[in-house]
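Here is a sequence with its predicted model. Questions after.
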Amino acid sequence: MTKSPTVRQRRLGRELRRLREQAELTPEAAARPLGWSRSKLNRVENARITVTPSDVANACDLYRADFATKTELIQLCKDAAVRGWWTAYSDVFTGYYIALETEATTIHKWEPILIPGLLQSEEYAYEVIRAARPELTKAQLDRHVSARMTRKINLLGPGAPTLHALVDEAALRRPVGSPGLMARQLSDILQISDWPSITIQVLPAAVGAHSGMEGAFSVLGFGDEDPEVGYTECSSGDVYIEEADHVLRLTLRFERLRGVCLSPEKSAALIAAVRSSHDLP
């Protein structure tokens, strides 16, 4: 079973299910001639396991798909099998969030405690990971930081998705690491905030109670063809939110938070002011 279903795998599973339903075949009726169990067919359609191109070809023949559709899905299957950059860090990344994040076209992120990972400098990331994971050896810590920086390069480079990050003012003011580190981190954020694909807004402390107090979350978009996915992280593990109404709730929560955040321009001014306070002895 794959631990990192990509957007392509999810799309392939949905297309195979659509073709099966269009052919008016129940899961049991489809699984039998394919030589699959009912459980395997369900896992294929839900992108829980990978399939081979010959599996896809056989399913397309059974579902009476036309030649163009069959060819497209076989290629989609081959593309889905390509290893992503994140697999080189399988000892660091768990779950399949990074696989989804890498293929996203939009990322909406709320972070109430820390500078979001995609905006972290190397030295800030080092201090945060070291504090959160004191059991790591120096080599393991360096590897975690390397993975985070590679993730940042892939998602903030050419062809990157649009990133809209909402950050609590407390995350800007919390001192991390040695003197001067936070000032440098906030300088990095100010530089990145000028990029056309990035929007950064700060939730001021004066807002008081707000709809994001239950914790950080992300909503990943993949264009018109694929549904959005929500994500939250807690100490007991990752939670992926795929039900449309649940994703909508997260999206509405993001919009409510955005509405009480400072504008990007005023956010930049606040970040600059907080940076100056970190510069003080």
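Structure received. Numbers count the residues shown, from 1 in each chain.

Only C-alpha atoms from now on, for both contacts and neighbour counts.
Noted.

And the strands in this structure?
In the chain, strands defined by DSSP state E lie at 106-111, 162-168, 198-203, 217-221, 229-234, 237-241, listed in chain order.

so who does the nearest residue in space to residue 218 that is not next to it in sequence touch?
Distances taken as C-alpha to C-alpha, 6 or more residues apart in numbering place residue 109 nearest to residue 218, at 4.5 Å, with adjacent residues excluded. Counting by C-alpha atoms under 8 Å, 6 or more residues apart in numbering, residue 109 touches 116, 163-166, 216-219.

how close does residue 109 get to residue 229?
Separation of residue 109 from residue 229 (C-alpha to C-alpha, to the nearest Å): 12 Å.

how close does the nearest residue to residue 136 once chain neighbours are set aside sit to residue 113?
Among residues not flanking residue 136 along the chain, residue 130 sits closest, at 7.5 Å (C-alpha to C-alpha, 6+ apart). For residue 130, the distance to residue 113 equals 16 Å [C-alpha to C-alpha].

Same drill for those two, tell me which one is more crowded.
Between residue 130 and residue 113, counting by other C-alpha atoms under 10 Å, residue 130 is the more crowded of the two (18 against 15).

take the one below as the second:
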Amino acid sequence: MPKRYSTVRGREFGAGMRTAIAHSGMTARQIAAVMDWQEAKVSDMLTGRGGVTLMEVAMFLSVCRIPGAMRDHLLGLFPLLDVQGLWQLHGEHSPIWSRTAHAHVDVAKTLVSWDSHAIPLLLRTPEHMRAILAASPLVPANELDDRLRAFEELLQLRGSVHNCAFYLRESALRSQVGSLEEHLSQLHRIKHLAGEAGITIKVVPQAVGAPPGMAGPFTLLKFKEAAYAPMVWTETENSSLFNEDPSSVKGIETVVRGLDAVSLNPKESTRLITLLLAEEE
């Protein structure tokens, strides 16, 4: 029986199955006909709502003729589709393109992002991001342009989110990343975004030495689909965590309220950015 909800693991599985279908050169309807399935059964599988057995998944993948590593990954995910949350270990360095992050930002209704020491990811300009990537010993030089393209695609997806709130520290605004020209461009970009409908930017002033959220950056996502539970996305140098546990989400919501209590309001934040620009220009 298909579930009325889906987990991030289930959606990761569904995305992989869609890739398998594309690899086959057939449509979902054609594969359903080969399997003697109703199309609704394929749809439930692709949305991570279940309705299929492990044997049926293996048969479906055999029809798609996908590479063995991809097959093993999907078959390994399948028994754990009901487990909330997904911790992705990337090895030495993160992938160029995060299918999971892109897919969930794309369908988010609201987004709240905080970074304890830097400009939040989805506020960065491509030039700012290039400087950060170039400084990392874990980013191969020959991947820099591809990673920037993936980042710019993520920024485009963020543009479709109805309501975004960003919290950042004054120290992050003052820290020059890249050239002075790139630094000023980043400040101008944040000031411009602060004036856009659906975007709220609040700055934690320098005087707040230890604000809530010192443990590190996070992005809290809530979704248009009722079947998608709220989720907290966090990144490290070489791992990603997508956490749907209700208690964990509630904890992050408490951190957000704490940040809100110590931050400048949006007008004060914009005024501060204007003053910083005047100091630098």
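Received the coordinates, thanks. Note that the coordinates shown come from a computational prediction; the quantities given were computed from them, not determined experimentally.

quick one: TM-score?
Remark: TM-score between the superposed chains equals 0.68 [TM-score structural alignment, normalised by the length of the first structure]; 220 aligned residues with a C-alpha RMSD of 3.3 Å.

what sits in contact with each of residue 109 and residue 229 of the first structure?
With C-alpha under 8 Å, 6+ apart, residue 109 of the first structure and residue 229 have common neighbours residue 219.

now for residue 264 of the first structure: what does it line up with in the second structure?
Here residue 264 of the first structure is matched to residue 266 in the second structure, going by TM-score structural alignment.

Give me the number of neighbouring residues for residue 106 of the first structure.
For residue 106 of the first structure, the count of nearby residues is 19 (other C-alpha under 10 Å).

So it is in contact with residue 218, correct?
No. Residue 106 of the first structure is beyond contact range of residue 218, at 10.2 Å (criterion: C-alpha atoms under 8 Å).

which residue packs closest to residue 115 of the second structure, ignoring adjacent ones?
Distances taken as C-alpha to C-alpha, 6+ apart put residue 217 closest to residue 115 of the second structure, at 4.1 Å, once the chain neighbours are dropped.

Would you quantify the distance from that neighbour to residue 121 of the second structure?
From residue 217 of the second structure across to residue 121 of the second structure, the span is 9 Å (C-alpha to C-alpha).

do residue 58 of the second structure as well
Going from residue 58 of the second structure to residue 121 of the second structure by C-alpha to C-alpha gives 38 Å.

which of those two has more neighbours?
When residue 58 of the second structure and residue 121 are compared for neighbours, residue 121 comes out ahead with 19 against 15, by other C-alpha under 10 Å.

what's the counterpart of the more buried one in the first structure in contact with, if anything?
With the correspondence set by TM-score structural alignment, residue 121 of the second structure lines up against residue 117 in the first structure. Contacts for residue 117 of the first structure (C-alpha under 8 Å, 6+ apart) come out as 125, 148, 152.

Tell me how many other residues crowd the nearest residue to residue 48 of the second structure once chain neighbours are set aside.
Nearest residue to residue 48 of the second structure, sequence neighbours excluded (C-alpha to C-alpha, 6+ apart): residue 10, at 4.0 Å. By other C-alpha under 10 Å, the residues close to residue 10 of the second structure number 27.

before we move on, what about residue 68 of the second structure?
Residues near residue 68 of the second structure, counting by other C-alpha under 10 Å, number 11.

Including distance to residue 270 of the first structure, could the strands of the first structure go into JSON lines?
JSON lines is the format used below for the strands of the first structure (distance: least, C-alpha to C-alpha, whole Å):
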{"stretch": "strand 106-111", "distance to residue 270 of the first structure": "17"}
{"stretch": "strand 162-168", "distance to residue 270 of the first structure": "11"}
{"stretch": "strand 198-203", "distance to residue 270 of the first structure": "8"}
{"stretch": "strand 217-221", "distance to residue 270 of the first structure": "23"}
{"stretch": "strand 229-234", "distance to residue 270 of the first structure": "27"}
{"stretch": "strand 237-241", "distance to residue 270 of the first structure": "32"}
